[in-house]
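Undergrad: I'll drop the sequence and a predicted model, then ask my questions.
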Amino acid sequence: HLDPGPAAVAGDYPDLFPAAFAPHGLELRVYEATLGELPEDLDECDVWMVSGSRRSAYEDEGWIAAVSDLIVRIEAARRPLAGICFGHQLTARALGGEVTRAEVGWGVGGRRFDVVAPAPWMDDGDRFTLLMSHRDQVTRLPDGAEVVATAPYCPVGAYRIGDHVFCVQGHPEFVPDLSLALMEARREIIGDAVVDAGVASLDAAAPPLDQDRVAGWISEFYRRALGR
């Protein structure tokens, strides 16, 4: 879940994800993993997604270990799996990669990424801008993974494993008001200079955000993986 203050601005993850993906034809079922709610059978859903979290992928918590085990099961069964922010990181770590606190510090606001290896479910654009909120990064990918998008501050901005795993560090489900609220709520932790730059990245002169575009990629990834 998000911090209560920012969540009051635009909703929590169980609200944000349906709002972002329903227009693309996805019907989502939410599992409260932090409360121990996880699927018993992979057939409960056609596709899988691991969302963001306030926690770090390397923290020693029972629910994080349980979700890691679930990720391993999903990948071994070649079920379609997408990861967002924490989910991007936890998927990499669960499958043999590495996640660490980023030396460059926080990434917040709108950040631009270069597409270096476009996947079949993406369009022909060579870059995208996505709302970010993280201070951990994937620093080593699992075997068989390929970087899809990169930025100087975040080398692994998106990656794929074959045609059944697709993960992005950014938040396609975020809206600008939520991004602003998160930055202000964490200003003391993030630092004034980084927050001010993040706020500036959302003004009218900044590059347009690609929230819906990236949500569309993930949705098309699912459709292709299911053969639809």
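TA: It's in.

Undergrad: C-alpha from now on. contacts and neighbour counts both.
TA: OK.

Undergrad: quick one: stretch 141-158 to chain centroid distance?
TA: Computed by CA atoms, centre = their mean, to the nearest Å, the separation of stretch 141-158 from the middle of its chain amounts to 13 Å.

Undergrad: Name the residues of that stretch that come out as buried.
TA: 141-142, 145-150, 153-158 (16 or more other CA atoms under 10 Å).

Undergrad: can I get those in a markdown table with secondary structure?
TA: Shown next, in a markdown table, are the buried residues of stretch 141-158 (DSSP: H, G, I helix; E, B strand; the rest coil):
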| residue | secondary structure |
| --- | --- |
| L141 | coil |
| P142 | coil |
| A145 | strand |
| E146 | strand |
| V147 | strand |
| V148 | strand |
| A149 | strand |
| T150 | strand |
| Y153 | coil |
| C154 | strand |
| P155 | strand |
| V156 | strand |
| G157 | strand |
| A158 | strand |
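
Undergrad: another structure for you, compare them:
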Amino acid sequence: MKTPLRIAILEADTPPDDIVARYGKYGNVFRKFLETAADELGEAGFSKDSLELSAYDVVTEQKYPELDSIDAVLITGSKHNSFDNDPWILKLVAFTEQLLKQDRVRTIGVCFGHQIIGRASGVKVGRSEGGWEVSVLPVELTKKGKEIFKQDSLSLHQMHRDVVFEYPQGVEALGGSPRCLVQAMYKKGSFISVQGHPEFTEAIVSYLITMRNQQGIFNTEEAKDALDRVGNHHDGIVTAKAFFRFLLED
């Protein structure tokens, strides 16, 4: 794929007001994340100037890019349920199905986006019986996962209790965890996805944990455990580099 890489970020949620005030909406969070990784990728002539990023609110405005104007789509995380049938979710699933049926525009899924790709591919998504995964946690990589991420292990910020239950036909498994066997998926020339949040930072996750503790979603013990791990090393930039290699591969 030639540069500039024209990547459309589909915003499947709006962060809490305090996060928006400090970091912007998810399109801006991903912009900073992707630009940082592009500058660190190490590919000759590739940098943040090789990116052309745009953002689309697919929840309220329900706007989408024209496929002939982009090279890739990134579907963000969300507080919403990927298995619900709200009109905007059904529209997103239908758009993702359209993406997966063609072979030029590639797709990246993050958390909710990972689940939407699973749903659009025809496999079950829903609540994990194992409950929440929160804060920095390890992902056990498969042989293919080690090849894709170029290291033997992966740690990512997590913020989910919904999962993809199985790998779609023809899709390669990249990694799993005890509470989420389908942590990352890959189909050459089509899509790559992760259940974790590589774009999240310690500050963002700390805020979300504290907020959800106050809302009663996490009890005090769960919140303390998650906050104890929130500053651990995580491989967000490593994951973004894998995204770029996927986009650039023949």
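TA: That came in fine, so what should we check first? Note that the structure is a prediction, hence the values are computed from the model and not measured.

Undergrad: Mind checking the TM-score on these two?
TA: Once superposed, chain against chain, the TM-score is 0.90 (TM-score structural alignment, normalised by the length of structure 1); 221 aligned residues with a CA RMSD of 1.7 Å.

Undergrad: before we move on, the earlier item: I'd like to know which of the buried residues of stretch 141-158 of structure 1 is nearest to V199 of structure 1.
TA: For these, the closest approach to V199 of structure 1 (CA to CA) belongs to Y153, at 17.3 Å.

Undergrad: OK, contacts around that closest one?
TA: Shown in contact with Y153 of structure 1 (CA atoms under 8 Å, 6 or more residues apart in numbering): V104, G107.

Undergrad: Quick check: the corresponding residue of structure 2 for it vs W132 of structure 2, distance?
TA: Under the alignment (TM-score structural alignment), Y153 of structure 1 pairs with R179 of structure 2. As judged by CA to CA, to the nearest Å, R179 of structure 2 and W132 of structure 2 stand 8 Å apart.

Undergrad: Quick one: the helices in structure 2, in order.
TA: 17-23, 26-40, 87-101, 112-120, 143-149, 202-214, 220-229, 236-248 (DSSP state H).

Undergrad: Which of these sits closest to M159 of structure 2?
TA: With CA to CA, the closest approach to M159 of structure 2 among the helices of structure 2 belongs to helix 202-214: 8.1 Å.

Undergrad: got the contact list for E75 of structure 1?
TA: Listed by CA under 8 Å, 6+ apart, the contact partners of E75 of structure 1 are L81, H164, V165.

Undergrad: One more: R54 of structure 1?
TA: Taking CA under 8 Å, 6+ apart, we find R54 of structure 1 in contact with H1, L2, D3.

Undergrad: thinking again about what came up before, okay, the helices of structure 2, which one's buried deepest?
TA: helix 112-120 (a mean of 27; mean count of other CA atoms under 10 Å).

Undergrad: Superpose on structure 1 and give me the mean offset of that helix.
TA: Helix 112-120 of structure 2, aligned to structure 1 and superposed, deviates on average by 0.5 Å (mean CA distance after the TM-score superposition for structure 1).

Undergrad: mind listing what the residue most central in space within structure 2 touches?
TA: Central residue of structure 2 (CA atoms, centre = their mean): V110, 1.2 Å from the mean position. With contact set as CA under 8 Å, 6+ apart, V110 of structure 2 has these partners: L74, I75, T76, G77, S193, V194, Q195, G196, H197, P198.

Undergrad: any idea which of those is closest to F243 of structure 2?
TA: The closest of those to F243 of structure 2 turns out to be S193 (CA to CA; 8.6 Å).

Undergrad: Look up how far I7 of structure 2 lies from R127 of structure 2.
TA: Look at R127 of structure 2 and I7 of structure 2: by CA to CA, they are 30 Å apart.

Undergrad: Next, format the contacts of E75 of structure 1 as JSON lines and append distance to E59 of structure 1.
TA: Shown next, in JSON lines, are those (distance: CA to CA, whole Å):
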{"residue": "L81", "distance to E59 of structure 1": "22"}
{"residue": "H164", "distance to E59 of structure 1": "26"}
{"residue": "V165", "distance to E59 of structure 1": "23"}
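
Undergrad: thinking V214 of structure 1 is in contact with F174, fair?
TA: No - assessed by CA atoms under 8 Å, V214 of structure 1 is found out of contact with F174, at 11.4 Å.

Undergrad: so what corresponds to L34 of structure 2 in structure 1?
TA: Mapped onto structure 1 by TM-score structural alignment, L34 of structure 2 lines up with F21.

Undergrad: what about R161 of structure 2, neighbour count?
TA: Using other CA atoms under 10 Å, R161 of structure 2 is surrounded by 17 other residues.

Undergrad: ok, the residue opposite it in structure 1 once aligned - contacts?
TA: Here R161 of structure 2 is matched to R135 in structure 1, going by TM-score structural alignment. Counting by CA under 8 Å, 6+ apart, R135 of structure 1 touches R101, A102, G105, W106, G107.

Undergrad: so what corresponds to the fourth one in structure 2?
TA: Translated: W106 of structure 1. Using TM-score structural alignment, the partner of W106 of structure 1 in structure 2 is W132.

Undergrad: Can you give me every residue that contacts its match?
TA: Shown in contact with W132 of structure 2 (CA under 8 Å, 6+ apart): M159, H160, R161, D162.

Undergrad: what do you get if the cut-off is 6 Å, keeping everything else the same?
TA: With contact taken as CA atoms under 6 Å, 6 or more residues apart in numbering, W132 of structure 2 is in contact with H160, R161.

Undergrad: I'd like the distance between G236 of structure 2 and V105 of structure 2.
TA: Taken as CA to CA, the span from G236 of structure 2 to V105 of structure 2 is 23 Å.

Undergrad: wait, isn't A37 of structure 2 in contact with I237?
TA: Yes - contact criterion CA atoms under 6 Å: A37 of structure 2 and I237 qualify, at 5.5 Å.

Undergrad: re earlier: closest to G227 of structure 1 out of the contacts of E75 of structure 1?
TA: Nearest to G227 of structure 1 out of the contacts of E75 of structure 1 is H164 (CA to CA; 11.5 Å).

Undergrad: which residue in structure 2 lines up with that closest one?
TA: In structure 2, H164 of structure 1 lands on S190 (TM-score structural alignment).

Undergrad: Check the burial of that match by counting its neighbours.
TA: For S190 of structure 2, the tally of surrounding residues (other CA under 10 Å) stands at 20.
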